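In: My questions are about this predicted structure, shown below with the sequence.
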Amino acid sequence: MEERESTEIKVARFSSCRGVAFEINPNRSNPFAIGSPTKQGRVGTWIWLPWTRNNSFKVLPQPHAISPTQSRASSHFCDIDIDASDVEVEFIAEVQDVEKPDKANGVKVKKLVPKTDLSRRSRLSVILLDQGFTSYKGLFLVCMALNLVALALSAAGYYPYAKTRTALFSIGNILALTLSRSEAVLRVIFWLAVKTLGRPCVSLRIKTATTSFLQSVGGIHSGCGVSSIAWLVYSLVLTFKNKEKTSPEIIGVAFTILSLILLSSLAAFPLVRHLHHNVFERIHRFAGWMALILLWLFILLSISYEPNSHTYDLTISKVVKKQECWFTLAITVLIIIPWLSVRKVQVSVSAPSNHASIIKFEGGVQAGLLGRISPSPLLEWHAFGIISDGKKEHMMLAGAVGDFTKSLISTPPKHLWVRTMHFAGLPYLVNLYERVLLVATGSGICVFLSFLLQPSKADVYLIWVAKDIELNFGREIRELVNKYSKEKVIAHDTSISGRPNVAEMSVNAAIRWNVEVVIVTSNPEGSRDILRACNRANIAAFGPIWDS
């Protein structure tokens, strides 16, 4: 007698779009060397979605790309049907079909077994180790190297200016890391890049290099963060060697600042950040604010302290002459700017299924921008791609993978906190190119839909792979896609046609449509596979990185 054993456990799944680094190869070669996991000898098929009876979509043949597996109940919503909203990290139940021999009867029995610890390790390795050498890591190393060289020269006596201004170097690194994360500054930089380099006369190599740099500025943020700690430690070591020239109050404040920055850096460590994102966000925010307040106190105490009399004498003339004051003022302004745009606004939330919700806001938004929303602005913010025709309203598609996104379905709010200053990311850089292939899985489609609804500098093509498209995402989203040119869309419903080889599908489409670049929003493994396939085919491709 055959027995079917079934077990299901919850394993860590990272649904953050910040999972896989870009890979760039602008020179194109024969893509047919890419191996397909499907069996050889299969013929191409035409795939028609349920709503294509009126020829609203033309879905192109995908030779060797379709795996005719039958979809199960959607524990895989964040796999092929991924929520690609920013920084959402949750535990998703996942099971895996494995055929195992039944020892008693000598027959094979299909068993639902949990993915092993290797799966969890491999998901984290995708985020951290399985990317190769990226621009993010390159920028991190450059920042670290420059600071370590300056530190070494200072310690050796060859750079006396740095030895006497260690606090300035630490604050300078904090200013650099703040600039590299300022959404206002980056919005201007992205706009300038598109305006100056988004011209046909600019070479593809320059455009892809610019994209890789702008996507990876987080490397400057983290590199300068670690460097600021190094300079602060060095400053404290020198202070202890000359205790008579400072006061216990100044040393105490400096130690507290160092402790807060260390705490903030540890909270940003990838393992902590992905498994406990809310903890990371709150520590990073509140520890940073407290460190900034104490930094002002440290500067004012240092400027006003008189070592001979062991007293404090603070005057305006002393303050305005110190570079440390101006650097700290710039940091303070950059941190305050986003909070000036925070508003509580009326929203309309609908749920086409228990897998996703659609949040609507007033006002049109430019294509490629992202926005942040929050139920409690001091505690948490969630970033999503914005869908808009650029006219009267915009909306966000939120996959239900976390407590907040699930609450949008169970108890739809009438008001949410928003930052009216939207920010630019990788999708905005579509405007740099002339012909672009956008590849999305699941609710990752939301970040691309504006390019289908608004006139764009780029000629845009789309591949969307998702499960139960109309059932999970609703008729409205389906109709938005349906409005776009049927010759430029491949929509694949995995509940009907099985799970495809999205990597091979993407390469074939990129060659067919002769695009300059492929831009992906998927889960870490999916993005990695597509980017590697494009790399082997020498097609420029970009996908989300864990700290973009």
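Out: Right, received. Where do you want to start? Numbering: from 1, shown residues only.
In: Going by C-alpha atoms from here, please, whenever you check contacts or count neighbours.
Out: Will do.
In: ok, which stretches of the stretch 301-450 of the chain are strands?
Out: With strands called from DSSP state E, counting those that start in this stretch, the stretch 301-450 of the chain shows them at 305-306, 311-312, 342-346, 348-353, 356-362, 369-374, 382-385, 387-388, 393-399, 415-419, 423-424, 435-441.
In: how about stretch 180-198: buried residues?
Out: Residues of stretch 180-198 classed as buried under the neighbour-count rule (16 or more other Cα atoms under 10 Å) are 180-184, 186-187, 190-191, 193-194, 197-198.
In: gap between that stretch and the chain center?
Out: Its chain's C-alpha centre and that of stretch 180-198 lie 17 Å apart, by Cα atoms, centre = their mean, to the nearest Å.
In: Also stretch 478-497?
Out: Using Cα atoms, centre = their mean, the distance from the centre of stretch 478-497 to the centre of the chain it belongs to is 25 Å.
In: mind checking the end-to-end distance for that stretch?
Out: One end of stretch 478-497 sits 17 Å from the other (Cα to Cα, to the nearest Å).
In: ok, residues contacting that stretch?
Out: When contacts are taken as Cα atoms under 8 Å, 6 or more residues apart in numbering, the neighbours of stretch 478-497 outside the stretch itself are 47, 49, 56-60, 66-71, 449, 452-453, 460-470, 500.
In: and that stretch, which residues are buried?
Out: Buried positions in stretch 478-497, judged by neighbour count with 16+ other Cα under 10 Å: 481-482, 484, 488-497.
In: how about the residue nearest to E504 when sequence neighbours are not counted, what does it touch?
Out: Leaving out its chain neighbours, the residue that sits closest to E504 by Cα to Cα, 6 or more residues apart in numbering is A65, at 6.4 Å. Applying Cα under 8 Å, 6+ apart, one finds that A65 lies in contact with 36, 38, 500-502, 504-505.
In: now D313
Out: Counted by Cα under 8 Å, 6+ apart, D313 has contacts 304-306.
In: out of those, which are buried?
Out: Looks like these have 305-306 buried, using 16+ other Cα under 10 Å.
In: next, the one to line up against it:
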Amino acid sequence: MSQSSVQDSATFNEKDVLAKPADVHMVSAKSSITFELEPAAAALPKDDLAASESLEEKESSLSLDEKAISWEDFRNDDYSDKKQGRLARNLRFQIFNIYRRLFSVVFIANMAIFIAFCVRGASVPKLGEIAIANLFVAILCRQDYVINALFLILCAAPKSWPLWVRLKLCRVYSLPGGTHSGSAVSGTVWLILFVGQATRDFVDGGEVSAATLGVTYSILLLLLVIILFAYPSLRSKRHDTFEYFHRFMGWTVVALVWAQVILLNNDYKGTQSLARALRTNPTFWLVVVLTASIALPWTRLRKETVRSEVLSNHALRLYFDYDEPVPGSFVRISNDPLLDWHSFATISEPGKKGFSVVISRAGDWTSAMIASPPPQIWVKGIPVTGVMRIVPLFRRVVVVATGSGIGPCAPHVFAKRSAIQLLWSAPNVRETFGDKLVDSLLEASPNAVIYDTRKNGKPDMVKLVARMVKEFEAEAVCIISNPSLTRKVVYGMMSRGVPAFGAIWDS
């Protein structure tokens, strides 16, 4: 996804004050933003009934380019109404965000037990069981069906429930990521203790074999490399490397864990057979389930026929016919299933079979796709729900998208399960994404704001969203944009007491 970053503030020239609705389009009964007709239409006699009726008909049939909107009071908005002191709000909304809180809960709980085991001591098999249990949770909470089930259950709450309850349920979108990373890091720490205890046991001539010890050291080394490249700053700089390490080293770890479980059970089986030792050991069944969890999406690997629509030299729309995903879902596609996978939001419309995805130019892969759209493409697993799945929990919500971020937002506009005020900001909107998509959004949501940054400059998005929240009386804000702008808008709203949600880029 490629969007323009938005600066903290923006000045508007005189030419920015009146913007054509192809650039900015807004209808709001409570808004101080006003519609103005073109001079020729405004000059019609007001006392002439026929002329008035003709004017109304003409206004309703005018293209968006023939209307104008005044933004004179926008730049004078005062939005310096943050609810807490600088230190308190930075700690709450930036340093200890929901993702990090979930990570901390999982990690601290593990470390409390870890310290107790260090003081009281524990057997090698018990430490191995705890380490694998953490890896089991880390893998299972990122499984497609588990994620969809969590969203399905927690986002099924009726809008009549108190807002504070629904806001708690919204945290489901951070649950898989925070739990995944917390459990994975905790499992690695437990494995370090396991290695230390197993090494001591081996040196003292205990049950642990050299083969078990060698496999365990290999697992620990691979997990440390995976965690290193998963560190946020390194992951963003070397994302392809992170993906390759995460996938191929992860598969290697699973294979080695199988070897470790078999070898360790063989070391401690005593007089019983190895088969019985494995069958009665819970660790063995944890490994069975986590392996099936990883393999399941790959059992649904197939090549799907797609219909392509080149929107511009910057964007492509692909149409699929095989599923009808719920709003807020994404699908993973690839030209080479063993290497690169790319996730794109699904755009589905009620009553229409299939879905589409919008791909915008953001690198070599997307550029090649736009230049030469494929007739078929690899698809893995099922459509998986993400952060935008929470939109139906709110009665009234401001949905913000920049560039191709409109993809996750559009299905909610079409579904109309909540009252939505859409803000879509992008350069050369119609030229880039085509009239078909723009007009379908405006047809479904006539009050949508489509802001062309190429013609009107970059606005202060926090100020603009704050204005919309106030006028629309929204319960929350959901934004799909680049990382910097998402964090800026989410912080800007949360620090002013407005619930706001956006992607967290945890994978």
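Out: Here it is on my side, so go on. Nothing here was measured: the structure is a model prediction, and the numbers come from that model.
In: which of the contacts of stretch 478-497 of structure 1 are buried?
Out: Applying a neighbour-count criterion of 16+ other Cα under 10 Å, the buried members of the contacts of stretch 478-497 of structure 1 are 47, 49, 56-60, 66, 71, 449, 452-453, 460-470, 500.
In: now, which of those residues lie within strands?
Out: Among these, the members falling in strands are 66, 460-466, 500 (criterion: DSSP state E).
In: and H422 of structure 1, what pairs with it in structure 2?
Out: When the two structures are superposed using TM-score structural alignment, H422 of structure 1 falls opposite P383 in structure 2.
In: Give me the neighbour count for its match.
Out: Here the count is done by other Cα atoms under 10 Å, and P383 of structure 2 has 23 residues near it.
In: Spatially nearest residue to it (excluding sequence neighbours)?
Out: The spatially closest residue to P383 of structure 2, leaving aside those adjacent along the chain, is V331, at 4.8 Å (Cα to Cα, 6+ apart).
In: That neighbour and V490 of structure 2: what is the separation?
Out: With the distance defined as Cα to Cα, V331 of structure 2 ends up 25 Å from V490 of structure 2.
In: More neighbours: these two, which one.
Out: Using other Cα under 10 Å, the more surrounded residue of V331 of structure 2 and V490 is V490, with 23 against 20.
In: which position in structure 1 aligns with that one?
Out: Aligned partner of V490 of structure 2 by TM-score structural alignment: L531.
In: Aligned to the residue nearest to P383 of structure 2, what sits in structure 1?
Out: Using TM-score structural alignment to pair residues, one finds that V331 of structure 2 aligns to G371 in structure 1.
In: okay but its match is in contact with G425, surely?
Out: No - here G371 of structure 1 does not reach G425: they are 10.3 Å apart, not a contact under Cα atoms under 8 Å.
In: and the strands of the stretch 301-450 of structure 1, which is most packed in?
Out: The highest mean neighbour count among these belongs to strand 387-388 (a mean of 31), with neighbours defined as mean count of other Cα atoms under 10 Å.
In: name the helices or strands packed onto that one?
Out: Helices and strands in packing contact with strand 387-388 of structure 1 are listed as strand 393-399, helix 446-453; criterion 3 or more Cα pairs under 8 Å, 6 or more residues apart in numbering; DSSP states H and E.
In: Please work out the angle formed by the directions of the first one and strand 348-353.
Out: In this case it means strand 393-399 of structure 1. With axes from the mean of the first three to the mean of the last three Cα atoms, to 10 degrees applied, the angle from strand 393-399 of structure 1 to strand 348-353 works out at 40 degrees.
In: by how many degrees do strand 393-399 of structure 1 and helix 446-453 diverge?
Out: Interaxial angle of strand 393-399 of structure 1 relative to helix 446-453 (the same axes, to 10 degrees): 140 degrees.
In: In structure 2, which residues correspond to strand 393-399 of structure 1?
Out: Residues 354-360 of structure 2 are matched to strand 393-399 of structure 1 when aligned by TM-score structural alignment.
In: Can you tell me what sits against the matching stretch?
Out: Counting contacts by Cα under 8 Å, 6+ apart, the residues outside stretch 354-360 of structure 2 that touch it are 1-2, 314-325, 344-349, 366, 370, 404, 407.
In: For it, what is the distance to the chain centroid?
Out: Taking the mean C-alpha point of stretch 354-360 of structure 2 and that of its whole chain, the gap between them comes to 16 Å (Cα atoms, centre = their mean).
In: Please apply the same query to stretch 424-439 of structure 1.
Out: On Cα atoms, centre = their mean, the centre of stretch 424-439 of structure 1 falls 15 Å from that of its chain.
In: how far does it stretch from start to finish?
Out: Stretch 424-439 of structure 1 has an end-to-end distance of 19 Å (Cα to Cα).
In: my guess is the residue nearest to P383 of structure 2 contacts I347, does it?
Out: No - when contacts are counted by Cα under 8 Å, V331 of structure 2 is not listed as touching I347 (10.3 Å).
In: Identify the residue of structure 2 aligned to A440 of structure 1.
Out: Using TM-score structural alignment as the criterion, the counterpart of A440 of structure 1 in structure 2 is A401.
In: Quick check: its match touching S425?
Out: Yes - taking Cα under 8 Å as the definition, A401 of structure 2 is a contact partner of S425 at 6.3 Å.
In: What about the spatially closest residue to A133 of structure 2 that is not a sequence neighbour, how many residues nearby?
Out: With Cα to Cα, 6+ apart as the criterion, A133 of structure 2 has its nearest non-adjacent residue at 7.0 Å, and that residue is L286. Applying other Cα under 10 Å, we find 17 other residues in the vicinity of L286 of structure 2.
In: And L286 of structure 2, what's its match in structure 1?
Out: Superposed on structure 1 with TM-score structural alignment, L286 of structure 2 falls opposite F327.
In: which residues sit in contact with its match?
Out: 171-172, 175.
In: could the residues you listed go into JSON lines alongside secondary structure and distance to P375 of structure 1?
Out: Listed next are these as JSON lines, based on DSSP: H, G, I helix; E, B strand; the rest coil; distance: Cα to Cα, whole Å:
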{"residue": "I171", "secondary structure": "helix", "distance to P375 of structure 1": "33"}
{"residue": "G172", "secondary structure": "helix", "distance to P375 of structure 1": "34"}
{"residue": "L175", "secondary structure": "helix", "distance to P375 of structure 1": "29"}
